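Asker: Show me how the following folds:
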Amino acid sequence: MAVHGSKIGQVADATGMSIRTLRHYDELGIVSPSGRSAGGFRLYSDGDVERILLIRRMKPLDFTLEEIGVFLRAVDTLASTDATPADKEHASQLIADVRSQTGERLEKLRTRVAYAEEFLTQLDELPDEA
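Answerer: All right, here's what the predicted structure looks like:
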């Protein structure tokens, strides 16, 4: 039976992540490829790539890999048919916490961008004399 998916180099190109980073995520169990080729190459499904893109979106907001792992497990719990109602409630609360933190972190980033834009404007107003 043929195994389908994208090889790690293709995923690295598609996501803007390095091969080293993708291997590290696999080692940590944050994102593991869904399959392997007959030759042992990692094969990533579309779902795996979406998970990697989710991580890429969280990293600039300074979420740690540990926090990202907790979040991804919560997402998996909500999608699971085997999870108990208590587990799903806990997962929902974790996701709500991440949503709240994301809003706070986004506001801090917006402030930093505004400061950077102000500074650039000030730099542009300096005389060009050297």
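
Asker: okay, CA-based contacts and neighbour counts for the rest of this
Answerer: Fine.

Asker: In contact with G9, which residues?
Answerer: I19 (Cα atoms under 8 Å, 6 or more residues apart in numbering).

Asker: Then V113?
Answerer: Per Cα under 8 Å, 6+ apart, neighbours of V113: none.

Asker: the strands in the protein, which residues?
Answerer: Assigned by DSSP state E, the chain shows strands spanning 6-7, 35-36, 42-44.

Asker: Could you also give me the structure for this next sequence, so I can compare it with the first?
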Amino acid sequence: MSRAHVHIGEVATRTGLSHRTIRYYEEMGLLTPSARTEGGFRLYGEADIERLLLVKPMKPMGFSVEEMRQLVDALDVLADADASAADASAARTQLDAIHEDALTRVAELQEATARAEAFTQQLTQLSSPAAEH
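Answerer: This next block holds a predicted model:
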């Protein structure tokens, strides 16, 4: 095994994702192991780990696996020096759309957090001894 490649357990440790999630993302086309051992075990490189760390926050933000795939596909096209100008332009448009969607989702999460904080403050006031009078 090359020092540049690690087994799935190391990837799980470094990304905080379970083995099952990593395998699922592989099945869904978000990730392809960079190499395999002679015994067929998956091996991952730094780029694979970086890809997982990029898509990891998308799930709790409500992005679907298909949207995650659109992101990684767009990034793959943009990283491909042989990609046509039209493909690169379409990938840039896709990346920009995902970025805008993420900004919208962050704003919505911030609003939801503010409402939750206001609610907990109300509960604090209701449960304080002064509120019992």
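
Asker: related to what we said a few turns ago, just the strands of structure 1: most buried one?
Answerer: For the strands of structure 1, the largest average neighbour count (mean count of other Cα atoms under 10 Å) is found in strand 42-44, namely a mean of 22.

Asker: and that one, how far from the chain's centre?
Answerer: Chain-centre distance of strand 42-44 of structure 1: 17 Å, with Cα atoms, centre = their mean, to the nearest Å.

Asker: what's the mean gap between it and the aligned bit of structure 2?
Answerer: For strand 42-44 of structure 1, the mean deviation from structure 2 after alignment is 0.9 Å (mean Cα distance after the TM-score superposition for structure 1).

Asker: returning to that earlier point: distance to E50 of structure 1 for the strands of structure 1 - can I get that in CSV?
Answerer: CSV is the format used below for the strands of structure 1 (distance: least, Cα to Cα, whole Å):
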stretch, distance to E50 of structure 1
strand 6-7, 12
strand 35-36, 15
strand 42-44, 10
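
Asker: Out of the ones you listed, flag the one nearest S92 of structure 1.
Answerer: Ranking the strands of structure 1 by distance to S92 of structure 1, with Cα to Cα as the measure, places strand 42-44 first at 26.8 Å.

Asker: In structure 2, which residues correspond to that closest one?
Answerer: Residues 42-44 of structure 2 are matched to strand 42-44 of structure 1 when aligned by TM-score structural alignment.

Asker: that older thread, so for V70 of structure 1, which of the strands of structure 1 sits nearest?
Answerer: Taking Cα to Cα as the criterion, V70 of structure 1 comes closest to strand 42-44 out of these, the separation being 21.0 Å.

Asker: Between the two ends of stretch 75-93 of structure 1, how far is it?
Answerer: Terminal residues of stretch 75-93 of structure 1 are spaced 11 Å apart (Cα to Cα, to the nearest Å).

Asker: got a list of contacts for it?
Answerer: Counting by Cα under 8 Å, 6+ apart, 74, 95 sit against stretch 75-93 of structure 1.

Asker: counterpart of it in structure 2, which residues?
Answerer: The aligned range for stretch 75-93 of structure 1 is 75-93, by TM-score structural alignment.

Asker: Show me which residues of that stretch are buried.
Answerer: 75, 77-78, 88, 91-92 (16 or more other Cα atoms under 10 Å).

Asker: Could you find the closest non-adjacent residue to the most centrally placed residue in structure 1?
Answerer: The residue lying closest to the centre of structure 1 (Cα atoms, centre = their mean) is I55, at 0.5 Å. Excluding the flanking residues, the one nearest I55 of structure 1 by Cα to Cα, 6 or more residues apart in numbering is I68, at 6.9 Å.

Asker: What about the buried residues of stretch 75-93 of structure 2, which are in helices?
Answerer: 75, 77-78, 88, 91-92 (DSSP state H).

Asker: Which single one of those is nearest to I22 of structure 2?
Answerer: For those, the nearest to I22 of structure 2 is L75 (19.0 Å; Cα to Cα).
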